[in-house]
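Enquirer: Sequence below, structure please.
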Amino acid sequence: MVVPPVTTGTLVVFALIAVALVLFVTEVVPSDFTAIGVLVALAVLEPYTGVPAADAIAGFASPATVTILAMYILSEGVQQTGIVERLGVYLARLTGGDETRLLAATIGTTGLSAGIVNNTPVVAVFIPMVTGLAERARISPSKLLLPLSYAAMLGGTLTLIGTATNLLASDFAREIPGRGPIGMFEFTPLGVLVFIVGAAYLLTVGRRLTPERVPPLAALTEEFAVDRHLVRFGVPEDSALVGRGVDAFHEELDAQGADADLLQVERDGEGFHAQSSDQTLAAGDVLTFRATARTADRLLDQYGLSQPRAGDVSDDDLVTDASTVAEAVVLPDSALVGETPASAELDVRYDTTVLAVQRGDDLLRDAVETVELRAGDTLLLHATPAGVDHLQARGDVSVTHVPEGELDLLEPDADEADVAPLSAKTPVAVGIVAVVVGLAALGVVPIVIAALGGVVAMVVTGCLAPADAYDAVSWNIVFLLAGVLPLGVAMQRTGGAAVVAGLLVESAHVLPIIAVLGLFYVLTGLFANVITPVASVVLMSPIAIDTATRVDADPFAFLLAVTFAASAAFMTPIGYQTNLMVYGPGGYRFTDYVRVGGPLQLLLAVVVTLAIPAFFGL
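Expert: A predicted model of the protein is given here:
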């Protein structure tokens, strides 16, 4: 079969894809804005791309985009009932501190939850719970957090609403002659097989490959290695700080541009949180600072303070009735992304000081107030409990570890109703989601209509406030979806999909059809690890359908290979947002994802490639 000629329009679209790929990988521009830029470029270059303005923005009205938006809101409605936290209590009871049972329960609970509820909030809730369970069992949380993320991804293959990529694939299925969108449970048998194989791997081979990066019961100050940046000064009677207000001292430090923060004032055995205190400093006070060694020496001389005691500041010293330390991950759609702690005014608005930033393998402890925050950054915070709660309630961070608090959930004699209370609306919210799934599964109404109806029901019944419904949506994902969808249209109209399909069809001359199917799985999986699963589905789905048609295979089988491969971005922390969320709390390195996720991705490539013909034909 001859490869179609490459037209000018095809080259323009390929060039746009190449630029988009570079931007997706480097993240010079946020992925959602890259996608919108692609949308604009396609419309501006309509004579070459064949995508007029109306078609360029059609992604915002796509059933997949609207359904995903609605599912975020439905997930938030369920989340606010407290039912996920209650699952955590039962999980603690079930495991009893045994590592094997804890790992199995984590994988099972997370995976099954992710089949119905958006997996990002599930993982956000489970990270602190699993960390607490690991502490109680005296095992490294690193042994559990990566399997937690992988289980959420595997669980997304169980139902149509499990992931955004499934819903996108359902849109592409409409383009296959003779069939409509994918049914709610149409590929569930294959999803169950994938989940079982993945879970078995994580409990055996994966368990041995997963490293212990964070020592069991490690203090946060030790984990972030900030001991050299935390110092305590005494205030003698002749110190220049005697009689000075804490607020005035803060302002003076800021005016000097000092790389230092006053964290705590201790007086007569009682600790005061400096950011929220209106105390006047007095002789005999003990001050705790975050400061570099050079700045500490300068403050010591400048204000006539007494010599600090080296190495005596720990979590215990920083946790008082008025303050705490906490580990928190910056979420992908957080308002903090692109801001610095200073520009976000964390100290003023939330009584919060950032002590250190973990970014991949890098640990940033100097001039942290000027560090531009990114999604996935893990922050060590010193704050009031209310400040931490406020940041989490806004959806800016997911608090993954607090030295005190989460272990209360694990006490054997604790009452579930006290540590994880359920909302009075729990039956209503769960019932609404069940009705949405049931209506879509039975084909009574399309999934997009069922989901939107569920959103209305959530608000009308009081399960969710309108403001919370809007806040629940990850708008960056919505814009990413709407922006990349026109790329698939352009690939088809310019013949780009046919060109790539023609090249792949040539492989069918030397490879059996099932091997070509496996090739699509591998290629899509590799793309998903670097350019997000959503973009990989948009790029590969039209090519897969075209290729299958040309080699007389079932296009739906090839579309399923792309769909399942997009949910298998195990090899990089940037492949899927839950991978990014556990990166810092687990203390992982980039290579850990390759070591643990690589064999899993290869295993599933074989399993899915062989199972698709068995379940659906080829």
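
Enquirer: only C-alpha atoms for contact and neighbour calcs from this point on.
Expert: Will do.

Enquirer: Give the burial count for T131, as a bare number.
Expert: 27 (other Cα atoms under 10 Å).

Enquirer: er, V194 I mean
Expert: For V194, using other Cα under 10 Å, the count is 23.

Enquirer: same check, this time on P177
Expert: 8.

Enquirer: That one should be in a helix, yeah?
Expert: No. Going by DSSP: H, G, I helix; E, B strand; the rest coil, the assignment for P177 is coil, not a helix.

Enquirer: Excluding covalently adjacent residues, which one is nearest to P466?
Expert: Sequence neighbours aside, V459 is the residue nearest to P466 in space, at 6.3 Å (criterion: Cα to Cα, 6 or more residues apart in numbering).

Enquirer: Could you say which helix or strand holds the one you found?
Expert: helix 447-460 (DSSP states H and E).

Enquirer: Which SSE is immediately downstream of that helix?
Expert: Following helix 447-460 toward the C-terminus (DSSP H and E): helix 466-472.

Enquirer: Mind listing what's buried along that following helix?
Expert: P466, A469, A472 (16 or more other Cα atoms under 10 Å).

Enquirer: just those now: which is nearest T8?
Expert: A472 (42.4 Å; Cα to Cα).

Enquirer: Could you list which residues are in contact with that closest one?
Expert: Shown in contact with A472 (Cα atoms under 8 Å, 6 or more residues apart in numbering): Y72, I73, E76.

Enquirer: do you know how far the first one is from T426?
Expert: Plainly put, Y72 is 17 Å away from T426 if you go by Cα to Cα, to the nearest Å.

Enquirer: With neighbour numbers in mind, choose between the two.
Expert: Y72 (24 against 18).

Enquirer: of the buried residues of helix 466-472, closest to E27?
Expert: Of all those, E27 sits closest to A472, with 23.9 Å by Cα to Cα.

Enquirer: Second chain to compare with the first, below:
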Amino acid sequence: MTVEQIYVVLILVIPLTLVLLNRLREDIAALLMAVLLGLAQFFGLGVLGPANTPDDATKALTGFGTPEVITLLSLFIVTYCLDKYGVTQWLAIRLLAIGGKSERRLIGLFALTAALLSLFMNTLAAGALVLPSALDAARRTGIKPSKLLIPIAYGAMLGGAATYLTTANIIMSGLLPLANPPQAPLGILDFTPTGGLVAIAGLIFIVIFGKYLLPDRDPPTLQVASSRDELMKTYQLHERLWEAEVAPGSSLVNKVLSETEIGEALGLSVLGVRRGKRVTPIYRKGYHIHANDVLLIVGRDERAAQLEREGLRV
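Expert: Next comes the predicted model:
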């Protein structure tokens, strides 16, 4: 093997090994590979072009400007906006209204929803969009989260196989015009005749056998925390955890948590909301505040004292 070949193998194998060992994040590993390839070419090693052509080092970054990458970025932006403006919470309410407390029905609904969303967006983005709804449904119904989250993963993969808008399909379509001889890029529905049948068969299997084959695991502490003491133990907090009751005339009533600017303006974090004797942990910002809610807030003394200006009784 030549020096160039050995170098390329090493910068591929070492970061991937670190990723498998959970020592390095996937995105950092990818950027590290690109940077190392560019540096090698810049200093005369011919890994991206002829040796001693430093201008070819820019090829290491050309992939970030391809239509495929821009498409994936756009899909993630759309997903973030849907989650920020409460679509996931609305989706959870609608799915619960249809599925009730039936485990099999909810498994099928969440798998089907993820599959339908992945027809029009990236598989990972579709799964991320439905995930908060599944956690909310699991908390409300008492169904173990593993029973709903795994069907979402399978549903997203099955639905993604039926259209163009999946990472692997997008990348493959982008490579076809570069082939020799060049091939026409794939269309959105070119995968549907075969991928659609696979998706339907997979969803039917999940609905029929998922209840019996899916693991029955207990949820993590964050999802079952039910008291102030448990939240303090979960987050390892002591004197910095505050309780702030929302007065009926407060400006925060009926506002979404993200609209209150409690975090951005005051530097505080809302961990949960207590209604009666139950504490509901907040793992997303699209949460509506009601009068007489008790917000569990973490932050410094002087910042927590400023909550009284918002109509909160600390």
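
Enquirer: where does the TM-score land?
Expert: With the length set by TM-score structural alignment, normalised by the length of structure 2, the two chains reach a TM-score of 0.65; 254 aligned residues with a Cα RMSD of 3.9 Å.

Enquirer: which residue numbers in structure 2 go with stretch 593-601 of structure 1?
Expert: Under TM-score structural alignment, there is no match for stretch 593-601 of structure 1 anywhere in structure 2.

Enquirer: what's the span of stretch 91-105 of structure 1, first residue to last?
Expert: 7 Å.

Enquirer: buried set for it?
Expert: Per 16+ other Cα under 10 Å, stretch 91-105 of structure 1 contains these buried residues: L91, A92, T95, G97, E99, L102, L103, A104, A105.

Enquirer: so what corresponds to the last one in structure 2?
Expert: For A105 of structure 1, the aligned position in structure 2 is occupied by L109, per TM-score structural alignment.

Enquirer: With structure 1 overlaid, how far apart is the host helix or strand of that match on average?
Expert: L109 of structure 2 is part of helix 103-118, with elements assigned from DSSP H and E. Following superposition, helix 103-118 of structure 2 is found to deviate from structure 1 by 1.3 Å on average (mean Cα distance after the TM-score superposition for structure 1).

Enquirer: which outside residues touch that helix?
Expert: 95-96, 99-100, 125-127, 130, 134, 143, 147-148, 151-160, 165-166, 199, 203, 206-208, 210-211.

Enquirer: Distance from that helix to the middle of the chain?
Expert: Relative to its chain's centre, helix 103-118 of structure 2 lies at 17 Å (Cα atoms, centre = their mean, to the nearest Å).

Enquirer: Then stretch 204-221 of structure 2?
Expert: Stretch 204-221 of structure 2 sits 21 Å away from the centroid of its parent chain (Cα atoms, centre = their mean).

Enquirer: In structure 2, what residue corresponds to V428 of structure 1?
Expert: V428 of structure 1 maps onto nothing in structure 2, by TM-score structural alignment.

Enquirer: Kindly report the same for F249 of structure 1.
Expert: For F249 of structure 1, no residue is aligned by TM-score structural alignment.

Enquirer: For F249 of structure 1, the count of nearby residues, please.
Expert: So F249 of structure 1, with other Cα under 10 Å, has 16 neighbours.

Enquirer: repeat for P47 of structure 1
Expert: If you count neighbours by other Cα under 10 Å, P47 of structure 1 ends up with 11.

Enquirer: excluding its backbone neighbours, what's nearest it?
Expert: G9 (8.0 Å).

Enquirer: picking up where we left off before, just the buried positions in the helix holding V459 of structure 1, please.
Expert: I447, V448, I449, A450, A451, L452, G454, V455, V456, A457, M458, V459.

Enquirer: Just the closest of those residues to P47 of structure 1, please.
Expert: Relative to P47 of structure 1, the closest of the buried residues of helix 447-460 of structure 1 is V448; by Cα to Cα it sits at 32.8 Å.

Enquirer: Would you tell me which helix is longest in structure 2?
Expert: Across structure 2, the helix with the greatest residue count (assigned by DSSP state H) is helix 192-213.

Enquirer: With structure 1 overlaid, report how far that helix is off on average.
Expert: Helix 192-213 of structure 2 sits 2.5 Å off on average (mean Cα distance after the TM-score superposition for structure 1).

Enquirer: so who does the most centrally placed residue in structure 2 touch?
Expert: For structure 2, the residue nearest the mean C-alpha position is A128 (3.5 Å; Cα atoms, centre = their mean). If a contact means Cα under 8 Å, 6+ apart, then A128 of structure 2 has T79 as its contacts.

Enquirer: what secondary structure does it sit in?
Expert: Strictly by three-state DSSP, A128 of structure 2 counts as helix.

Enquirer: With V87 of structure 2 as the reference, measure out to it.
Expert: Taking Cα to Cα, one finds A128 of structure 2 at 12 Å from V87 of structure 2.

Enquirer: got it, and V130 of structure 2?
Expert: For V130 of structure 2 relative to V87 of structure 2 (Cα to Cα), the value is 10 Å.

Enquirer: one step back: which bit of structure 2 covers the helix holding V459 of structure 1?
Expert: Under the criterion TM-score structural alignment, helix 447-460 of structure 1 matches nothing in structure 2.

Enquirer: before we move on, the earlier item: higher neighbour count, V130 and V87 of structure 2?
Expert: Neighbour comparison, V130 of structure 2 and V87: the larger count goes to V130, with 26 against 17 (by other Cα under 10 Å).

Enquirer: List the contacts of the counterpart of the more buried one in structure 1.
Expert: Taking TM-score structural alignment, the alignment pairs V130 of structure 2 with F126 from structure 1. Going by Cα under 8 Å, 6+ apart, F126 of structure 1 touches G88.

Enquirer: Is it correct that L39 of structure 2 is in contact with T58?
Expert: No. Under the criterion of Cα atoms under 8 Å, L39 of structure 2 makes no contact with T58, lying 9.6 Å away.

Enquirer: now the helices: where do they sit in the stretch 1-150 of structure 1?
Expert: 8-26, 31-44, 46-49, 53-56, 63-79, 83-95, 99-114, 119-137, 142-155 (DSSP state H, counting those that start in this stretch).
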